[in-house]
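[1] Here is the input, now give the coordinates:
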Amino acid sequence: MKSQISNVVSDFFFEYETQRQVLVRNRRVGVVCRLIQLGVLGYIIGWVFIYEKGYQSTDTAVSSVYTKMKGVGYTNRSGLEQIWDVADYVFPSQGDASFVVMTNFILTENQTMGKCPELPGKDNCSTDAECEEGRFKRHMTGLCLKQTGTCEVLAWCPVENDATIPDPPLLMSAENYTLFIKNSITFPLFDVTRSNLVEGIDGKYISKCLYHPDNDPLCPIMRLGDIVKFSGFNFTTIAKVGGAIGILVDWTCNLDRAVRHCKPFYTFHGLYGNPGETDRARASVGYNFRYAKHYMEEGQAKRTLIKVFGIRIDIIVQSLARKFDIIPTLTAIGSGVGIFGVATIVCDLVLLYVLPKREFYKNMKYKYTDTHQQYDGVFLNPRTPAFRGLPITKSNRNPI
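    Just a heads-up that it's a prediction; the model follows:
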């Protein structure tokens, strides 16, 4: 028993096993093997390392966006002159990454809470029975007013009439408003913080610059008319009924280079408000909302209702930073080396199942043995002492 244990231990420590290799001299198999290996090598170098940057780890940024609009609008409605500044035409005014710039509007002034007729064409009636109390958009009183042929409603009176949208837009001067974007990002994995106010952008530069994709691509100040143009829209059309535009701030950074090369890239996308889309093509066109200015006059609550048509701007930050990392590099190399095994599998299939001499190659590749070896007519166990004294011939490479 002790000798058996010692033999097992001795075999474990002092013997080495390796695979038997067969050298096949066949042009077709050799060409197939090398072509597959070249394809795998091209995949590893071209796709994994060059295109997918498999040797780098990645991180996305934590981002903050602050905006500021500048510009003054002027309107003259029926001889009533009015100046519109940022506090009047930007909603909300806190400088968020998503906001609306008013370009057109419909005013309904001096509204008071009470009872009044509905607009002609809406809720028409001939008898009180057609004005069911509480029905439709406004709260009906149940009376049909013969003077107007419409139902009486309980609402802010006079009711809003938004059937006609001002054309041309009342605030066409919005085309020359300017937008200032301040964006800060942090890549936590790499401990890198950047701002779109990159090196070389100071107060003197900002006071003079105006964004242009070719001439001044890093300027954070943009003209509203240019934003609309770069998004593919027509300003007059989108200013009339409103629309939405996305400004994409792209931070794609290779941190294997100096950090100063990590700079933003701006692109503009029209989300809706395309001048090619007509009222017939869409059920709802443009962008609008309502807000009211409440006040007291002679002890009575009144309001001015404003239906706003505007350009909604959404600033979207997209980020991806890459930097060399030994772990993904080794992982990419290891997976690539494993793929080289495909060449061996394909060539073995060709050798053993396709070529005319497949039976010959099978005999050369596989060694068939029984449980015990036969030597001079006697079956011996390879682990027995008698077998250990016999000469052993090892063949690592057998040319065929």
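[2] Going by C-alpha atoms from here, please, whenever you check contacts or count neighbours.
    Will do.
[3] roughly how far is the helix or strand where residue 363 lies from the heart of the chain?
    Residue 363 is part of helix 358-365, with elements assigned from DSSP states H and E. Computed by Cα atoms, centre = their mean, to the nearest Å, the chain-centroid distance of helix 358-365 equals 55 Å.
[4] What of stretch 138-158?
    Distance, centroid of stretch 138-158 to centroid of chain: 50 Å (Cα atoms, centre = their mean).
[5] how long is that stretch end to end?
    End-to-end distance of stretch 138-158 (Cα to Cα, to the nearest Å): 13 Å.
[6] what does stretch 225-245 give?
    12 Å.
[7] what's next to that stretch, contact-wise?
    Stretch 225-245 is contacted by residues 103-104, 165-169, 171-172, 174-177, 268-275, 285-288, 309-314 when judged by Cα atoms under 8 Å, 6 or more residues apart in numbering.
[8] the helices in the stretch 201-350 of the chain, which residues?
    Under the criterion DSSP state H, counting those that start in this stretch, helices of the stretch 201-350 of the chain are mapped to 203-206, 224-230, 235-241, 326-339, 341-353.
[9] neighbours of residue 35, just the number please.
    For residue 35, the count of nearby residues is 13 (other Cα atoms under 10 Å).
[10] just how off-centre is stretch 93-106 within its chain?
    Per Cα atoms, centre = their mean, the displacement of stretch 93-106 from the mean C-alpha position of its chain is 24 Å.
[11] my bad, should have said stretch 298-308
    With Cα atoms, centre = their mean, you get 43 Å for stretch 298-308.
[12] Would you mind pulling the contact partners of that stretch?
    Here stretch 298-308 has contacts from 102-113, 160, 288-296, using Cα under 8 Å, 6+ apart.
[13] How about stretch 316-330?
    54-61, 63, 97, 187, 246-256.
[14] Mind checking which of the contacts of stretch 225-245 are in strands?
    103-104, 268-272, 288, 309-314 (DSSP state E).
[15] now those in TSV, with neighbour count and distance to residue 320?
    TSV is the format used below for these (neighbours: other Cα atoms under 10 Å; distance: Cα to Cα, whole Å):
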residue	neighbour count	distance to residue 320
103	26	35
104	26	39
268	18	19
269	18	20
270	19	23
271	15	23
272	19	27
288	18	35
309	26	36
310	29	32
311	30	29
312	23	26
313	20	23
314	18	20
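[16] Dump these to a markdown table, plus distance to residue 301.
    Shown next, in a markdown table, are the ones in strands among the contacts of stretch 225-245 (distance: Cα to Cα, whole Å):
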| residue | distance to residue 301 |
| --- | --- |
| 103 | 28 |
| 104 | 26 |
| 268 | 44 |
| 269 | 43 |
| 270 | 41 |
| 271 | 39 |
| 272 | 38 |
| 288 | 25 |
| 309 | 26 |
| 310 | 28 |
| 311 | 31 |
| 312 | 31 |
| 313 | 34 |
| 314 | 36 |
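[17] I have a second one here; can you model it like the first so I can compare?
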Amino acid sequence: DTRMAQTWGNFLYSLLDYKTEKFVIAKNKKVGVLFRLFQLGVIGYLIGWVFIWKKGYQETDEAIQSSVFTKVKGVALTNSTDLGLQIWGAEDYVIPSQVRIPPRLNGVNKNTDLPCPPALNWVFVFCPGSGVKTGHCMNNTGTCEIHGWCPIERSHEPMEPMLEKAENFTIYIKNFIRFPKFDFSKSNVLGTTNNTYLKTCTYDEVHHPYCPIFRVGDLVRWTGHRFQEMAVKGGAVGVVIDWNCDLDKDSTKCRPEYSFTRLDALKDSTSPVASGYNFRCLFARYYRDTEGQTVRSLYKVYGIRFDIMVNGQAGKFNIIPTVVNIGSGLAVMGGVFICDMILIYIISKSSFYRERKFFFVHVKDK
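    I've put the predicted structure just below:
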């Protein structure tokens, strides 16, 4: 019992001991220079990369909330055999809720809801969407009757766009963003006292980098393609809006950066369906002709689709990440482990330093 009490007493007294390290100063210039260079490198990394470049003193918010509104302007005059002389405004060529500009139409196909005349059998084999078989067939010609919209759509692809002037149309892209962590909101419309600025400006990377009005031909050109070529088969253009906001600065410094890319073009692809964009629509909907039959005007439209994508992050000073990064840098600054390994294992006098760094105690058993 006495020995047990003494053991516990020694343990409790040892908790009050203060331990300090014993340092061995090695007069070795090579290792000393290496140690100081290592410390300078850590300081440079901490100041240059962590705090200046990566802004390690800031708390960040990448959960950007965004809303985009678009408005297309432009008028074109066309004269074709299908439509004759026609004026095209934004209400004619912009599909609601999306940014699509159809510079090319595959003609007009006026269909009547009637049993169609006998058609070739392969229509039903390869084109089941043309109609429903009525069951009336002619054995001598190998054709059958279908119930559907007549005449059946035929593939007719003009080699040039109908709305060539769409290249000069403009798209007004209005973007509202919010960073909820900092309760910060911003718009890409430049704040200016000039009331005529938005009426006269067009986006230019050098002269008007913050004008939200873009020329359609420029949007296509900045992707590395030509409008007149893309307008033939259609395509998809991505407009990327990047917000990188330093909220430690004035809010006017938080401005968007734009980049542009073609989304439907696959590199090293020879597939005929690899690129292009088209859809079918009914501009005139349904109506009745003089004979009382239901008629529709079907358009196959090759258009350029604009997909607007918004990315961004915001940062603001916070003491917690600042202290964490400083502490991490100071911990690495010691650099003791690396220099110790060189000192006691690598250099020519390593055994000499090793004997003086470590103190060996041998206890003899009684």
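[18] so what number do they get for TM-score?
    With the length set by TM-score structural alignment, normalised by the length of structure 2, the two chains reach a TM-score of 0.85; 355 aligned residues with a Cα RMSD of 3.1 Å.
[19] Can you turn the buried subset of the contacts of stretch 298-308 of structure 1 into a selection I can paste into PyMOL?
    In PyMOL syntax, the buried subset of those is picked out as below (16 or more other Cα atoms under 10 Å):
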select buried, resi 102+103+104+105+106+108+109+110+111+112+160+288
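[20] Residue 338 of structure 1 corresponds to which position in structure 2?
    Counting by TM-score structural alignment, residue 338 of structure 1 corresponds to residue 331 in structure 2.
[21] could you check the distance from that match over to residue 60 of structure 2?
    Distance from residue 331 of structure 2 to residue 60 of structure 2, by Cα to Cα: 24 Å.
[22] Equivalent analysis for residue 359 of structure 2, please.
    Separation of residue 359 of structure 2 from residue 60 of structure 2 (Cα to Cα): 50 Å.
[23] Buried residues, stretch 34-47 of structure 1. List them.
    Buried, per 16+ other Cα under 10 Å, within stretch 34-47 of structure 1: 36, 37, 40, 41, 43, 44, 45.
[24] What lines up with the fourth one in structure 2?
    To tie it back to what came earlier, the one meant is residue 41 of structure 1. Matched to structure 2 by TM-score structural alignment, residue 41 of structure 1 sits across from residue 43.
[25] who's in contact with that match?
    Residues in contact with residue 43 of structure 2 (Cα under 8 Å, 6+ apart) are 329, 333.
[26] Just confirm it is within a strand.
    No. Under DSSP: H, G, I helix; E, B strand; the rest coil, residue 43 of structure 2 sits outside any strand and is assigned helix.
[27] Relative to residue 347 of structure 2, how far out is it?
    Taking Cα to Cα, one finds residue 43 of structure 2 at 26 Å from residue 347 of structure 2.
[28] cool, and residue 306 of structure 2?
    Residue 306 of structure 2 is 65 Å from residue 347 of structure 2, by Cα to Cα.
[29] next one: residue 261 of structure 2
    56 Å.
[30] what's around the aligned partner of residue 24 of structure 2 in structure 1, how many residues?
    Alignment note (TM-score structural alignment): residue 24 of structure 2 maps to residue 22 of structure 1. By other Cα under 10 Å, 16 other residues sit near residue 22 of structure 1.
[31] So residue 22 of structure 1, which state does it fall into?
    Taken by three-state DSSP, the conformation at residue 22 of structure 1 corresponds to strand.
[32] Tell me which of residue 331 and residue 60 of structure 2 has more neighbours.
    residue 60 (21 against 11).
[33] tell me the contacts of that one?
    313, 314, 315, 316.
[34] And for residue 142 of structure 2?
    Residue 142 of structure 2 makes contacts with 120, 121, as judged by Cα under 8 Å, 6+ apart.
[35] how about stretch 84-91 of structure 2, aligned to which bit of structure 1?
    Taking TM-score structural alignment, stretch 84-91 of structure 2 hits residues 80-87 over in structure 1.
[36] Now the aligned partner of residue 73 of structure 2 in structure 1. Nearest residue, chain neighbours left out?
    Taking TM-score structural alignment, the alignment pairs residue 73 of structure 2 with residue 70 from structure 1. Closest residue in space to residue 70 of structure 1, ignoring its immediate chain neighbours: residue 178 at 5.3 Å, by Cα to Cα, 6 or more residues apart in numbering.
[37] The aligned partner of the one you found in structure 2 - how many residues pack around it?
    Aligning on TM-score structural alignment places residue 178 of structure 1 opposite residue 170 in structure 2. For residue 170 of structure 2, the neighbour count with other Cα under 10 Å is 20.
[38] And residue 50 of structure 1, by the same measure?
    Neighbours around residue 50 of structure 1, by other Cα under 10 Å: 12.
[39] Assign a three-state SS to it, would you?
    Under three-state DSSP, residue 50 of structure 1 comes out as helix.
[40] From residue 105 of structure 2, how far off is the counterpart of residue 166 of structure 1 in structure 2?
    For residue 166 of structure 1, the aligned position in structure 2 is occupied by residue 158, per TM-score structural alignment. Plainly put, residue 158 of structure 2 is 8 Å away from residue 105 of structure 2 if you go by Cα to Cα.
[41] quick one, helices of the stretch 1-150 of structure 2?
    2-14, 29-44, 90-93, 122-126.
[42] will you turn the ones you listed into a markdown table that also has distance to residue 324 of structure 2?
    Output for these, formatted as a markdown table (distance: least, Cα to Cα, whole Å):
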| stretch | distance to residue 324 of structure 2 |
| --- | --- |
| helix 2-14 | 32 |
| helix 29-44 | 15 |
| helix 90-93 | 55 |
| helix 122-126 | 66 |
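[43] Residue 194 of structure 2: which of the ones you listed is closest?
    Closest approach to residue 194 of structure 2 among the helices of the stretch 1-150 of structure 2 is made by helix 90-93 (26.7 Å; Cα to Cα).
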